[in-house]
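Undergrad: after the sequence you'll find the predicted model.
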Amino acid sequence: MIGRRVGRRASAPGGPPRVPDARPPVPERTGRQAARHTAPVPDSLDAELATLTDEEQAADSPSPQPAAGAPEGRQQPALDLLIWDAPNIDMTLSTVIGARPTAASRPRFDAIAAWFVEGAGDPSTPGAADVEACVFANIPPQPGTLQRWVEALRGFGYSVFARPKSQPDDDIDQDMLDHIAVRAHSHRLRRLVVFSGDGRNFAEPLEQLVREGTQVVVVAFSEVAGYAISSELLEFIDIEDVPGAFVEPLDRVRLDALPPDGAWLRPTRSLRDFVSSFTARRDR
């Protein structure tokens, strides 16, 4: 079972994650949840299961391995799951480019969706996994243009978990871990792709999933994803290596991809400006 932890890590080449061994196909799910635009927000895995009917719980509960010759359909459905930590990716993007992100420097969710689905394999082949992509976001009291952003994500096929941000330290890490736990219970979680550089809360739970048989890929910026790069269990991909993720190359020089002759890293702040502020603080 996944719980909140303190830590995280990973490492792997760029390009789509490898497709694990084929699993049984995922039956299409129907019911009241499929018809709703805004789903209820459970506080825990138990709360999620409490909303299911007896039949749904029976379908989602782990079943014993079928006896020889039993139909493959009796196994849990396979799932490839993408989790996007919007606050973390936005903050770390600002860090690596040394400026506030613009429309041109923000990641393209349409290209990322295409890359993720391609990595899941041909859906028409026997044993193909279902795919689900979820974006988790904190919404400030005055959302501004976030309404259009959320609607665009939904149009690209992403589910969006939106939590109001009323305090500076409000976070959604536990909501992400809870959702992963729910899916790990209801499905055979074949591949988990986590877009986040936050190793404090994710490293240990993600590594535990690998030990239990899930392929886990962390996608983030190499400058801030040491937990993933150094892990012996997790795979790591720099987000800029996802094909089409950015319209133009980001204004950054990656220390993990320096040119053979080296590179100059220009300052992100004027030397005089820094000394001026430093002197003012020192003289207080």
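TA: Happy to help now that I have it.

Undergrad: please count neighbours and contacts with C-alpha atoms only from this point.
TA: Noted.

Undergrad: where does L189 land in three-state SS?
TA: strand (DSSP: H, G, I helix; E, B strand; the rest coil).

Undergrad: next, the contact list for the closest residue to it other than its chain neighbours, please.
TA: Excluding the flanking residues, the one nearest L189 by CA to CA, 6 or more residues apart in numbering is L79, at 5.1 Å. Under the criterion of CA atoms under 8 Å, 6 or more residues apart in numbering, the neighbours of L79 are 26, 129-132, 187-191.

Undergrad: against that first model, consider the following:
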Amino acid sequence: MGTHEFIHNYSESSAAIEQPETLLLVWDAPNIDMGLGAILGGRPTAAFRPRFDAIGRWLLGHSAKLSEELGSRIEPEATVFTNIPQGGADVMRPWVEALRNVGFAVFAKPKVGEDSDVDPDMLAHIKRRFNEGILHGVIVASADGQNFRELLETLVREGIPATVIGFHEHASWAVGHPSITFLDLEEIPGVFREPLPRISLDNLPTEGAWLQPFRPLSALLSAR
């Protein structure tokens, strides 16, 4: 059953819930971290962690613009989806609490294997809001956004504006998409304390540059 059919079948069997019209942001924390790590060549430090207060202000401005375009009040809703590794609760607790203090909901899931990724939970949340009849825009923050492509294209056909926030190095499909808006994360004002040290084949320094692998070579062993 395709995404389009799933949405319509689900919608027809669900009663609309009285909730505000919503501009939904889902933030794929593991994938954003992967993209940042690839750009930085290592684990992101505090200087290169996204500032969620800046993201929140951008989202408020975007929802106000959408409200004006549609002639009705659109409320922003933002959720960060993340995995909690075994033994990592104490390390991640301050970050999760900081997100909640800014105004972001957090969906946290223990990381116990490859099947515990949060991608299915993000897709289910987007579909849930659509089927409730309150979704008037969706924004997916993910380094590449590839896992969301089919659903976002279906929503666009249903008249729901869709945006991907990510890194142009990884999300070439979204950069040139005819009906999905792409925004590079670094273009959001104030989102990073320092400019990202971005190097691509299009802007190589004359002395050359090291391009780090996207994942360790040992990952090939688990893929067999």
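TA: All right, it came through fine. Computed from a predicted model, the values in this text were never measured in an experiment.

Undergrad: neighbour-wise, which of the contacts of L79 of structure 1 leads?
TA: A129 (28 neighbours; other CA atoms under 10 Å).

Undergrad: count the residues that sit near the corresponding residue of structure 2 for Q147 of structure 1.
TA: Matched by TM-score structural alignment, Q147 of structure 1 corresponds to R93 in structure 2. R93 of structure 2 is flanked by 12 other residues according to other CA under 10 Å.

Undergrad: need the contact partners of the helix or strand containing R93 of structure 2.
TA: Using DSSP states H and E, R93 of structure 2 sits in helix 89-102. The contact list for helix 89-102 of structure 2 (CA under 8 Å, 6+ apart) reads 52-53, 56, 84, 105-106.

Undergrad: where do the helices of structure 2 begin and end?
TA: Along structure 2, the segments classed as helices by DSSP state H run 3-12, 29-40, 52-70, 89-102, 119-131, 149-157, 172-175, 219-223.

Undergrad: ok, back up a step: which among the contacts of L79 of structure 1 gets closest to L209 of structure 1?
TA: Lowest distance from L209 of structure 1 to those (CA to CA) belongs to L189, with 8.9 Å.

Undergrad: from memory the closest one sits against A78, does it?
TA: Yes - here L189 of structure 1 reaches A78: they are 6.0 Å apart, a contact under CA atoms under 8 Å.

Undergrad: give me the mean deviation of the longest strand along structure 2 from structure 1.
TA: In structure 2, taking DSSP state E as the definition, the longest strand is strand 75-85. Average distance, strand 75-85 of structure 2 versus aligned residues of structure 1 after superposition (mean CA distance after the TM-score superposition for structure 1): 0.6 Å.

Undergrad: just checking, what packs against that strand?
TA: Where contact means 3 or more CA pairs under 8 Å, 6 or more residues apart in numbering; DSSP states H and E, strand 75-85 of structure 2 is packed against strand 22-28, helix 29-40, helix 52-70, strand 105-111.

Undergrad: chain center to that strand, what's the gap?
TA: 9 Å (CA atoms, centre = their mean, to the nearest Å).

Undergrad: how about it: buried residues?
TA: By neighbour count on 16 or more other CA atoms under 10 Å, the buried set for strand 75-85 of structure 2 is 75-84.

Undergrad: got the angle for it vs helix 52-70?
TA: 140 degrees (axes from the mean of the first three to the mean of the last three CA atoms, to 10 degrees).
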